[in-house]
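# just a sequence and a predicted model for now, questions to come.
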Amino acid sequence: MIRAPQSVGVVRLLKAETHFQQPFPKTSIFALFVQQGIWTMKVSAAQVRAARGLLDISQQELADLSKVSLRTIVQFERGSKPASESILQALKLSLEAAGIEFISENGGGLGVRLARGTANT
């Protein structure tokens, strides 16, 4: 029987009265996305700033949307601290859900735009 993890990265397998602990494999959901080609584009600080501008939202509002701390967003946008892959994923997915399309570097450079049907109110 498998139960929900009691702590990050650990699954408790319960058999009779004996408890075994096994660490999760080092492969994260993010790594699986990369392997499958689902997540292929990194997000730059300039793209995040531009996306916020298009949506007319503050850093605090992005923090609330993405569940990423305000301090992390400020540091990332300033360039004073690189963001982890999980932070980049959270920011990208949150902004996409709000109506942003990320444009990969296809000769014209990285960019963002509002998705079709997204009204900037």
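Arrived safely.

# contacts and neighbour counts: CA atoms only from here.
Noted.

# just give me the longest helix of the chain.
Secondary structure of the chain per DSSP state H: the longest helix is helix 85-97.

# and after that one, which helix or strand comes next?
Downstream of helix 85-97, the first helix or strand assigned by DSSP states H and E is strand 100-103.

# next, the buried residues of that next one.
For strand 100-103, burial by neighbour count (16 or more other Cα atoms under 10 Å) applies to 100, 101, 102.

# what about the helices in the chain?
Applying DSSP H to the chain gives helices spanning 29-36, 45-55, 59-66, 70-78, 85-97.

# what's the neighbour count on the nearest residue to residue 65 once chain neighbours are set aside?
Using Cα to Cα, 6 or more residues apart in numbering and skipping the chain neighbours, the partner closest in space to residue 65 is residue 94 (6.2 Å). By other Cα atoms under 10 Å, the residues close to residue 94 number 18.

# now residue 95
Other residues within reach of residue 95, judged by other Cα under 10 Å, total 21.

# quick one: residues contacting it.
With contacts defined as Cα atoms under 8 Å, 6 or more residues apart in numbering, the neighbours of residue 95 are 51, 62.

# separation between it and residue 13?
Remark: distance between residue 95 and residue 13 (Cα to Cα, to the nearest Å) = 37 Å.

# how much space between the closest residue to residue 86 other than its chain neighbours and residue 81?
In space, and not counting its chain neighbours, residue 86 is closest to residue 30: 7.1 Å by Cα to Cα, 6+ apart. Separation of residue 30 from residue 81 (Cα to Cα) stands at 20 Å.

# take the one below as the second:
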Amino acid sequence: MITANQLRAARALLDIDQRQTAELTELSVPTIQRMEASDGVIRGNVDSLMKLISALEKAGIELLNPGSPSSATGRGVRLKESVAKPKMKGTKKPKPTSLRSLERAR
């Protein structure tokens, strides 16, 4: 089980937006948005939930459920040690803009 708050916290730990989360999980952006808009535990298609949880775990997120070994109780998320930022399919880094090209654009 995963809550909407855990999903938002996981995205924050991974420093990714909803679009990148959709790419990572192979779900649609509206599906991610609906999941995050849920009240409490995310309800939905079992396959979608499994894709979400699996992708987050592969990206280094550990979901903490009530009763899980931790220094405190309750739900939460944490980033596993030594995990690289997840790679997104087809994302391109913007080219750095030089001062000279900005001056030419004026």
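Yep, that arrived. This one's a predicted model, so the numbers in the text were calculated from it and none came from an experiment.

# sorry, back to before: what range does the longest helix of the first structure cover in the second structure?
Counterpart in the second structure of helix 85-97 of the first structure, with TM-score structural alignment as the criterion, is residues 46-58.

# report the buried residues of that stretch.
In terms of neighbour count (16+ other Cα under 10 Å), stretch 46-58 of the second structure has its buried residues at 48, 49, 52, 53, 55, 56.

# what about it, how far off from the first structure?
In the superposition against the first structure, stretch 46-58 of the second structure averages 0.9 Å from its aligned positions (mean Cα distance after the TM-score superposition for the first structure).

# and that stretch, how far out from the chain middle?
Shown here is stretch 46-58 of the second structure, whose average C-alpha point lies 11 Å from the average C-alpha point of the whole chain (Cα atoms, centre = their mean, to the nearest Å).

# and the end-to-end length of stretch 33-50 of the second structure?
Termini of stretch 33-50 of the second structure sit 16 Å apart (Cα to Cα).

# then stretch 52-72 of the second structure?
As for stretch 52-72 of the second structure, its first-to-last residue distance stands at 25 Å under the measure Cα to Cα.

# and it, how far from the chain's centre?
Here stretch 52-72 of the second structure shows a centroid-to-chain-centroid distance of 12 Å under the convention Cα atoms, centre = their mean.

# for stretch 109-121 of the first structure, same thing?
Averaging C-alpha positions (Cα atoms, centre = their mean) puts stretch 109-121 of the first structure 18 Å from its chain's average.

# touching it from outside, list them.
Stretch 109-121 of the first structure is contacted by residues 47, 50-51, 54-56, 99-105 when judged by Cα under 8 Å, 6+ apart.

# at 10 Å instead, please
Applying Cα atoms under 10 Å, 6 or more residues apart in numbering, the set of residues contacting stretch 109-121 of the first structure from outside is 41-44, 46-52, 54-56, 95-105.

# and stretch 45-52 of the second structure, by the same measure?
With Cα under 10 Å, 6+ apart as the contact definition, stretch 45-52 of the second structure has outside contacts at 1-2, 7, 21-22, 24-28, 31-32, 35, 42-43, 54-57.

# per the alignment, residue 68 of the first structure pairs with which residue of the second structure?
When the second structure is aligned by TM-score structural alignment, residue 68 of the first structure is paired with residue 27.

# so how far is residue 39 of the second structure from its match?
Using Cα to Cα, residue 27 of the second structure is found at 20 Å from residue 39 of the second structure.

# neighbour count: these two, which is higher?
For residue 27 of the second structure against residue 39, the residue with the higher neighbour count under other Cα under 10 Å is residue 27, and the figures read 16 against 11.
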